[in-house]
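Asks: Sequence and predicted model, in that order:
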Amino acid sequence: MTTLLFSVGRSKTDTGASVWGTPFCDNRFCITLSEGEIRAEAGLCVVIPCSFTTSYYFTPQNIVWYKCEPSKQKCSKNNNKTQSGFKGPVSLLEPDVSRRNCSIIVNDLTESDSGSYQLRVNGYLNGRKDGFTFSPRTTVSVKGLTQKPTVMIPPLTEGQQSTLSCTAPGLCSGSVPEISWTWRGAGEKDSHITGNITASRTENLTAVTQRHSSTLTFNSSAEHHGTNVSCKVSFTNNITTEETVTLNVTWFSTVLKNSGCEVQSEVLTCVCISEGFPLPTITWPLLKNHAEYSVITTVSHHTVNSTVTLTVKDHSNTSVECVSSNQNGEVKANLIIQLEMSEQPGT
């Protein structure tokens, strides 16, 4: 079965196009198509480069593209014509037929668009209505969509507003794809980031190419660190593609409330527990005045546990300072010393 894809009349719009290949001529009618198979992916678009020349006595008025069955030697005409100004899946790169540019862009591709394509030019030969069908065909192969969205992540810092961007693959001018965002915490189901703002944008690059993108704006927090954000792009015909990225949020180190000190038989033990990203470093100013002590540090995920042990005979101090720092800054905490009952004054 033969299907007419596109026909268009004369226009004066100039969008420009480029072609390549070796001209094929028949009775002074010549056509230049791309050499070899043109490959594309479902959901996106494909450009079929084409240029033609005609006999001096022939004046072109419109051109018709056909999609032909591989078993057919010649494509026959049917009545499924599309009028000029068509903005659907198929568009001419140069609607002005007098420029002899027959290149087309086919949008919203599906794998069923694979096949061979043939051109016919209609017009007047010596004042009489006539037409010519070029025998060469160009072959298009459409495979499943493998391209993924492009997700851009700026540096993320706790407490600051951040904007992620997601750009759909392809620079096509067909149906506008739907772009959606989802967030997933560790071991959790997909959900949405609370307080987020999304915005979609379509940028016209040329008369027949567009860039589709979406932004996600939210306030970064420590809970977002290590979680996954996915951008999903949905094209027509239920064709989708998705990209997932992991968020790295830098946040100021904090000293947790379960940090503290205690004295037992003149042995002081202090534990300082701190969280942050990048991983913080814990220091003890108290150790500058002591020659003998032990420090044990353990790390779990983004938490540092530092335990210092030393002998003290003076119990006059009521607290010990713990300093936690990373590239974002430092935080100091005074850890209260807890005395055993036997160490309490007056016991």
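Replies: Done, it's in.

Asks: only C-alpha atoms for contact and neighbour calcs from this point on.
Replies: Will do.

Asks: Strands of the stretch 1-150 of the chain, start to end?
Replies: In order along the chain, the stretch 1-150 of the chain carries the following strands (DSSP state E, counting those that start in this stretch): 3-8, 24-26, 29-33, 38-41, 46-48, 50-53, 58-68, 90-92, 104-106, 115-125, 128-133, 138-143, 150-152.

Asks: Let's have those in JSON lines, adding mean neighbour count and distance to E340.
Replies: Listed next are these as JSON lines, based on neighbours: other C-alpha atoms under 10 Å; distance: least, C-alpha to C-alpha, whole Å:
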{"stretch": "strand 3-8", "mean neighbour count": "22", "distance to E340": "90"}
{"stretch": "strand 24-26", "mean neighbour count": "14", "distance to E340": "100"}
{"stretch": "strand 29-33", "mean neighbour count": "20", "distance to E340": "92"}
{"stretch": "strand 38-41", "mean neighbour count": "17", "distance to E340": "74"}
{"stretch": "strand 46-48", "mean neighbour count": "21", "distance to E340": "79"}
{"stretch": "strand 50-53", "mean neighbour count": "20", "distance to E340": "91"}
{"stretch": "strand 58-68", "mean neighbour count": "22", "distance to E340": "90"}
{"stretch": "strand 90-92", "mean neighbour count": "24", "distance to E340": "84"}
{"stretch": "strand 104-106", "mean neighbour count": "20", "distance to E340": "82"}
{"stretch": "strand 115-125", "mean neighbour count": "19", "distance to E340": "87"}
{"stretch": "strand 128-133", "mean neighbour count": "15", "distance to E340": "102"}
{"stretch": "strand 138-143", "mean neighbour count": "19", "distance to E340": "75"}
{"stretch": "strand 150-152", "mean neighbour count": "16", "distance to E340": "56"}
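
Asks: can you pull the contacts of S253?
Replies: Applying C-alpha atoms under 8 Å, 6 or more residues apart in numbering, one finds that S253 lies in contact with 274-277, 279-280, 324-326, 328-331.

Asks: Format the strands of the stretch 1-150 of the chain as a markdown table; extra columns: distance to T167.
Replies: Rendered in a markdown table, the data for the strands of the stretch 1-150 of the chain read as follows (distance: least, C-alpha to C-alpha, whole Å):
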| stretch | distance to T167 |
| --- | --- |
| strand 3-8 | 29 |
| strand 24-26 | 40 |
| strand 29-33 | 31 |
| strand 38-41 | 17 |
| strand 46-48 | 19 |
| strand 50-53 | 29 |
| strand 58-68 | 31 |
| strand 90-92 | 23 |
| strand 104-106 | 20 |
| strand 115-125 | 29 |
| strand 128-133 | 40 |
| strand 138-143 | 21 |
| strand 150-152 | 5 |
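
Asks: So for T241, which of those strands sits nearest?
Replies: Among these, strand 150-152 comes nearest to T241, with 10.8 Å by C-alpha to C-alpha.

Asks: Mind giving me the packing neighbours of the next helix-or-strand element following the closest one?
Replies: Next helix or strand after strand 150-152 toward the C-terminus (DSSP states H and E): strand 156-157. Contacts defined by 3 or more C-alpha pairs under 8 Å, 6 or more residues apart in numbering; DSSP states H and E place strand 156-157 against strand 249-255.

Asks: put this beside the first:
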Amino acid sequence: MWQPHVFVVLFGLLSLYGKGANCQHGYTLNAQQSVSVASGLCVEIPCTFTVPAGSTLSTRVTGIWKTTDTPSFIAASTEASMVSEGTKGRFTLTGKVHEKTCSFSISNAQPADQGEYVFRFEDGYHKYTYSSYKLSVSVTDLPEPTISPVGEQIAGKPITLTCTAHPAPQGCKGNITWGGNFSMFIENIYNYEREDQAGKVTSISDITVTPSQREHNSPLTCTVTYSGVSTNSSITLDVQYSPSINIRVSGYNGTYENKSLTITEGDSVNISCNVNCNPMADISWGEGQGYNVIKAPRERVLVLQNVSVADGVTYTCLARNTHGSVSGTVSVTVEYAPRSPFISNCTSEGCRVEAIEGTSLSLLCSAESNPPANLSWAKTGQNSTDPLNSSSGRLDVSHVTTDNGGDYMCRARNKHGNSTVSITVVILYAPRGLTFNYCAVNGCFVEGNSSVKVQEGNSLYLRCDADGNPVANVSWVKQMQNGTITQISLTAQLNVTNVTAEHGGNYMCQTINRIGNTSKSISVVVIKTLTKDKIHLEGFMFGGIFVLLLAAITAVLVMRYKKKRRPPEEVEGSQRSPPNNYEVVYANIKRKTREPNMDPSPPNEGESPDKDLQYVTLDFSKLKPKSSPEPQETLYTEVKRK
């Protein structure tokens, strides 16, 4: 890197000329009484002297300048061997002593050079010291150069800065260089000199640069070098530039400018808008697309406490100064656990959905969350999850059966937590599985046949039960003899307290709900009841007939037995005997069907299992001899067949 050095020269010379008072002798000296020189610079001191009239000086005359404090210290002389080491090479007697000039010069002035000096000449035996004429030399600090203009620089705009050294004699003029820890673009450096009427030279250097934002607060140095001694002057660049922004978030590494920041619901975060600019910018925070200002100027930190979902927007930091404006954004995303899931089929609290058996069912569960939740279905009381597609939140059943009814739970889960919602699935189906409950005196039972029997005069209780959802409406109808249908009961029970023959017939149980309907028929048979007297008479007659029949059979068997035991001649004689007028008893059996007569009655009597009656006719007239006939009589009785 180019690092020029800057040298500044300051030269001050105070002159007072005096005239000696030793005129009577003719020895006078004309020179400055005091000289001021900057440390490291040079000075030329003119001087002349006189000697008495008639006196001359040879060319071999020696001139000497020495200090008054140490007379033996020779600062300058025409005889170099006489000069002390401290001033040798720096103090030079430049005058021609034989021509009565005593001028001398000082270069690279040192602080030790400060003091009073007197002049003396020696020309053989002609010697003289001008002690009445003392020269005072003072050494000052080396002055610094000046840099102008001093003020503001604008980034990207060229500017020319000038370094000016203080005037110095031609023999010790300064050399100017530039330096500093900067990397700005240097367009040109131009060094030149300006000489005044006194012959003093002013060294000047112009530098043209284009500063950038990086050079703000950087030093710029101008150095002036004089014969190995240098001085410098520095300024701090005041570069003005438009704002630039870095957005940083507490607890996060890196810069979040124009990026997304993820925060968990309930957390707090500080978002800093770090602005680099000159001069200072006005800073404000805004949110959303419309840039709604939420912070006053110069508030560079945006504090979000107890973050909620509503805080998940884009925030913009805007910085503006006299040289321009700039903005930086950060998009805040708020993550949170799933809210209570929502089932699309639910329209009320205590979610319940109905499905008709045989149709399809689709339950869609969704939940608001960030990140998106994993959705799964499970049936209450079971450890299984939705086997179809638990991640999509959809539960599909292509063919609904009653097994699909029950309580289901949808669970939404992400890394921040989980939430559930339940739904009851109710399967609707038409009435089915009709059964009849029949009650009689011997108890109630389910009638599996298509008919029931009830004794005339007893009670009848029939109940029709059906399985259906929703519960079916049940009614009873009867098919009359003329073919018409008459509604008997609007409830599931058919209750008749005193059954008559009219109550017999075909009955139909009809069930219906909003899904469908079904029916089932049952036949009621009414059995006619016998009186006690008739039962006794018929029993007596039946017993007598049975005894007579048994006696007749016994007599026949005895006669056959005796016949077999006769001698052959008797048998043969008997075969020739006239025929016997007795004949075998015969039975005439008739079937007579009785009409059932039924009247509904309560279930408090038993049923009669008879369906028909058998009638038997016995004729005993031919069992007796014709010589003694007896009146013939036919007996009838009712024989019950089980």
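Replies: Looks like it arrived, so ask away. Source: prediction; values computed, not measured.

Asks: Got a TM-score for the two of them?
Replies: Laid over one another, the chains give 0.60 as their TM-score (TM-score structural alignment, normalised by the length of structure 1), with 293 aligned residues with a C-alpha RMSD of 5.3 Å.

Asks: before we move on, back to that, quick check on the contacts of S253 of structure 1: which are buried?
Replies: Neighbour counting by 16 or more other C-alpha atoms under 10 Å classes 274-277, 279-280, 324-326 among the contacts of S253 of structure 1 as buried.

Asks: Looking at these, which two lie furthest apart in space?
Replies: Across these, the longest distance by C-alpha to C-alpha is 11.6 Å; it joins F277 and S324.

Asks: hmm, back to that, out of the buried ones among the contacts of S253 of structure 1, which one sits closest to V64 of structure 1?
Replies: In terms of C-alpha to C-alpha, no member of the buried ones among the contacts of S253 of structure 1 lies closer to V64 of structure 1 than F277, at 62.0 Å.

Asks: ok, and the closest non-adjacent residue to the closest one?
Replies: Once flanking residues are discounted, F277 of structure 1 sits nearest to T250: 4.9 Å by C-alpha to C-alpha, 6 or more residues apart in numbering.

Asks: Spatially central residue in structure 1, please.
Replies: T150 (2.3 Å; C-alpha atoms, centre = their mean).

Asks: Give the equivalent position in structure 2 for it.
Replies: With the correspondence set by TM-score structural alignment, T150 of structure 1 lines up against T146 in structure 2.

Asks: thought its match was touching A165?
Replies: Yes - counting by C-alpha atoms under 8 Å, T146 of structure 2 touches A165, with 6.8 Å between them.

Asks: and whatever residue of structure 2 lines up with L256 of structure 1, how many neighbours?
Replies: Using TM-score structural alignment, the equivalent of L256 of structure 1 in structure 2 is N246. Neighbour count of N246 of structure 2, defined by other C-alpha atoms under 10 Å: 18.

Asks: And for the one 3 residues further on?
Replies: With neighbours defined by other C-alpha under 10 Å, the count for V249 of structure 2 comes to 19.

Asks: how close does the nearest residue in space to it that is not next to it in sequence sit to E257 of structure 2?
Replies: Nearest non-adjacent residue to V249 of structure 2, counting by C-alpha to C-alpha, 6+ apart: I271, 4.6 Å away. To E257 of structure 2, I271 of structure 2 is 11 Å away according to C-alpha to C-alpha, to the nearest Å.

Asks: so what sits against both of these two?
Replies: Jointly contacting I271 of structure 2 and E257 under the rule C-alpha under 8 Å, 6+ apart are 247-248.

Asks: Am I right that T231 of structure 2 is in contact with T146?
Replies: No - using C-alpha under 8 Å, T231 of structure 2 makes no contact with T146, being 10.9 Å away.

Asks: pull the longest helix from structure 2.
Replies: helix 532-565 (DSSP state H).

Asks: can you tell me how far V151 of structure 1 sits from V312 of structure 1?
Replies: 56 Å.

Asks: Sorry, slip of the keys, the one I care about is S165 of structure 1.
Replies: Note on S165 of structure 1: its distance to V312 of structure 1, by C-alpha to C-alpha, is 57 Å.

Asks: For those two, indicate the residue with more neighbours.
Replies: Neighbours per residue (other C-alpha under 10 Å) separate S165 of structure 1 from V312, with S165 holding more: 19 against 13.

Asks: Can you tell me the closest non-neighbouring residue to the more buried one?
Replies: Nearest non-adjacent residue to S165 of structure 1, counting by C-alpha to C-alpha, 6+ apart: T215, 4.3 Å away.

Asks: Trace that neighbour over to structure 2, please.
Replies: Mapped onto structure 2 by TM-score structural alignment, T215 of structure 1 lines up with D206.

Asks: tell me the contacts of its match?
Replies: Neighbour list for D206 of structure 2: 160-163, 188-191 [criterion: C-alpha under 8 Å, 6+ apart].

Asks: Would you mind getting the average deviation of the helix or strand containing it from structure 1?
Replies: Secondary structure from DSSP H and E places D206 of structure 2 in strand 201-210. Its aligned residues in structure 1 lie a mean 1.7 Å from strand 201-210 of structure 2 after superposition (mean C-alpha distance after the TM-score superposition for structure 1).

Asks: Now for V229 of structure 2, how many residues are close by?
Replies: Using other C-alpha under 10 Å, V229 of structure 2 has 16 neighbouring residues.

Asks: just to revisit the earlier point, is it correct that the residue nearest to V249 of structure 2 is in contact with L302?
Replies: Yes - counting by C-alpha under 8 Å, L302 is a contact partner of I271 of structure 2 at 5.0 Å.

Asks: what sits against the spatially closest residue to N326 of structure 1 that is not a sequence neighbour?
Replies: By the measure of C-alpha to C-alpha, 6+ apart, the closest residue to N326 of structure 1 outside its immediate chain neighbours is P280, 4.7 Å from it. Going by C-alpha under 8 Å, 6+ apart, P280 of structure 1 touches 253, 274, 304, 324-326.

Asks: P280 of structure 1 matches what in structure 2?
Replies: By TM-score structural alignment, P280 of structure 1 lines up with A281 in structure 2.

Asks: what's the spacing between its match and E215 of structure 2?
Replies: Noted for A281 of structure 2: a distance of 19 Å to E215 of structure 2, by C-alpha to C-alpha.

Asks: Repeat that for Q197 of structure 2.
Replies: Relative to E215 of structure 2, Q197 of structure 2 is positioned 40 Å away (C-alpha to C-alpha).

Asks: So for the two, which residue has more residues nearby?
Replies: Just comparing Q197 of structure 2 and E215: by other C-alpha under 10 Å the higher neighbour count belongs to E215, 21 against 6.
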